[in-house]
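J.: quick one, what's the 3D model for this:
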Amino acid sequence: METSSLSSAASAFASKAYSGMDKDAVSKKAHAVAEDFESVYVADAFKSMFKDVSVDPLNGKSDSSNETWRDMLLDQYAKDFVKKGGLGIADGIASELIKIQEGHAG
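T.: You can find the predicted model right below:
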């Protein structure tokens, strides 16, 4: 999920766009948004870790196409990492989004 869609999802929670939804549906949506946010954070961390690593280990060369594929691979690694538990920040983010939805932010 891109950063712009993350902020729009958080804005939707803040504007009570999900107020007509079932509490379980809101919780699932909040957790999905929180996991997407965590995966973006983890992907950025992975990309920082790999920035000085040669993209092609066979010839030691790097070009923009290899870097694009590597970024896509690291994005997927981050999503998989978060689905398996990640860093654990998604639960806290989800609970804060739910508080915002219920009007108990703070």
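J.: could you use CA atoms for every contact and neighbour count after this?
T.: OK.
J.: how much space between Cys8 and Tyr41?
T.: Cys isn't right for residue 8; it's Ser. Counting by C-alpha to C-alpha, to the nearest Å, the gap between Ser8 and Tyr41 amounts to 17 Å.
J.: who's more crowded, those two?
T.: Neighbours around Ser8 and Tyr41, counted as other C-alpha atoms under 10 Å, are more numerous at Tyr41. The numbers are 15 against 11.
J.: could you also give me the structure for this second sequence? I'd like to compare it with the first:
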Amino acid sequence: MNVSGLSNTAAAPHTDKLRAQATELEGVFINTLLKEMFSSIKTDSASFGGGFGEETWRGMQSEQLADSIAQSGGLGLADQIMDGLLQIQEASRNTSQVQVPVNGAYR
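T.: As a prediction, this is how the structure comes out:
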């Protein structure tokens, strides 16, 4: 992604906000993956103790780990989301109708 070509200095805070939202969305996705991964780990009284406390802790652990991964560069989803958002934003400035990219999930 190349946002350095933006000439308007007022666009910088807007792209920072888009970047933060894209990173947050990537964190939510990573959190979902981590929750599924942790749900496959067998926990019983012999290993971690099991129970409600462990279940709660695992949820918090996956959330914090996902946030750290996303803030550290993540999987690259935030970059792709940013590119898509900027393309849609640019298209809306150039035309009165926003055209959704054909290669997306919605055709």
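J.: where do the helices sit along the first structure?
T.: For the first structure, the helices defined by DSSP state H occupy 3-14, 23-50, 64-83, 89-102.
J.: whereabouts in the second structure does the third one align?
T.: Against the second structure, the aligned range for helix 64-83 of the first structure is residues 52-71 (TM-score structural alignment).
J.: so what touches the matching stretch?
T.: Contacts made with stretch 52-71 of the second structure from outside it, assessed by C-alpha atoms under 8 Å, 6 or more residues apart in numbering, are listed as Thr23, Glu24, Glu26, Gly27, Val28, Ile30, Asn31, Leu34, Lys35, Phe38, Phe48.
J.: which of these are buried?
T.: Listed as buried from the contacts of stretch 52-71 of the second structure are Thr23, Glu24, Glu26, Gly27, Val28, Ile30, Asn31, Leu34, Lys35; burial here means 16 or more other C-alpha atoms under 10 Å.
J.: correct me if wrong: Gly50 of the second structure contacts Ser39.
T.: No - under the criterion of C-alpha atoms under 8 Å, Gly50 of the second structure makes no contact with Ser39, lying 11.9 Å away.
J.: contacting residues for the residue positioned nearest the centre of the second structure?
T.: Central residue check for the second structure by C-alpha atoms, centre = their mean: the C-alpha nearest the mean position is that of Glu26, 1.2 Å away. For Glu26 of the second structure, the contact set (C-alpha under 8 Å, 6+ apart) comprises Ala70, Gly74, Leu75, Leu77, Ala78.
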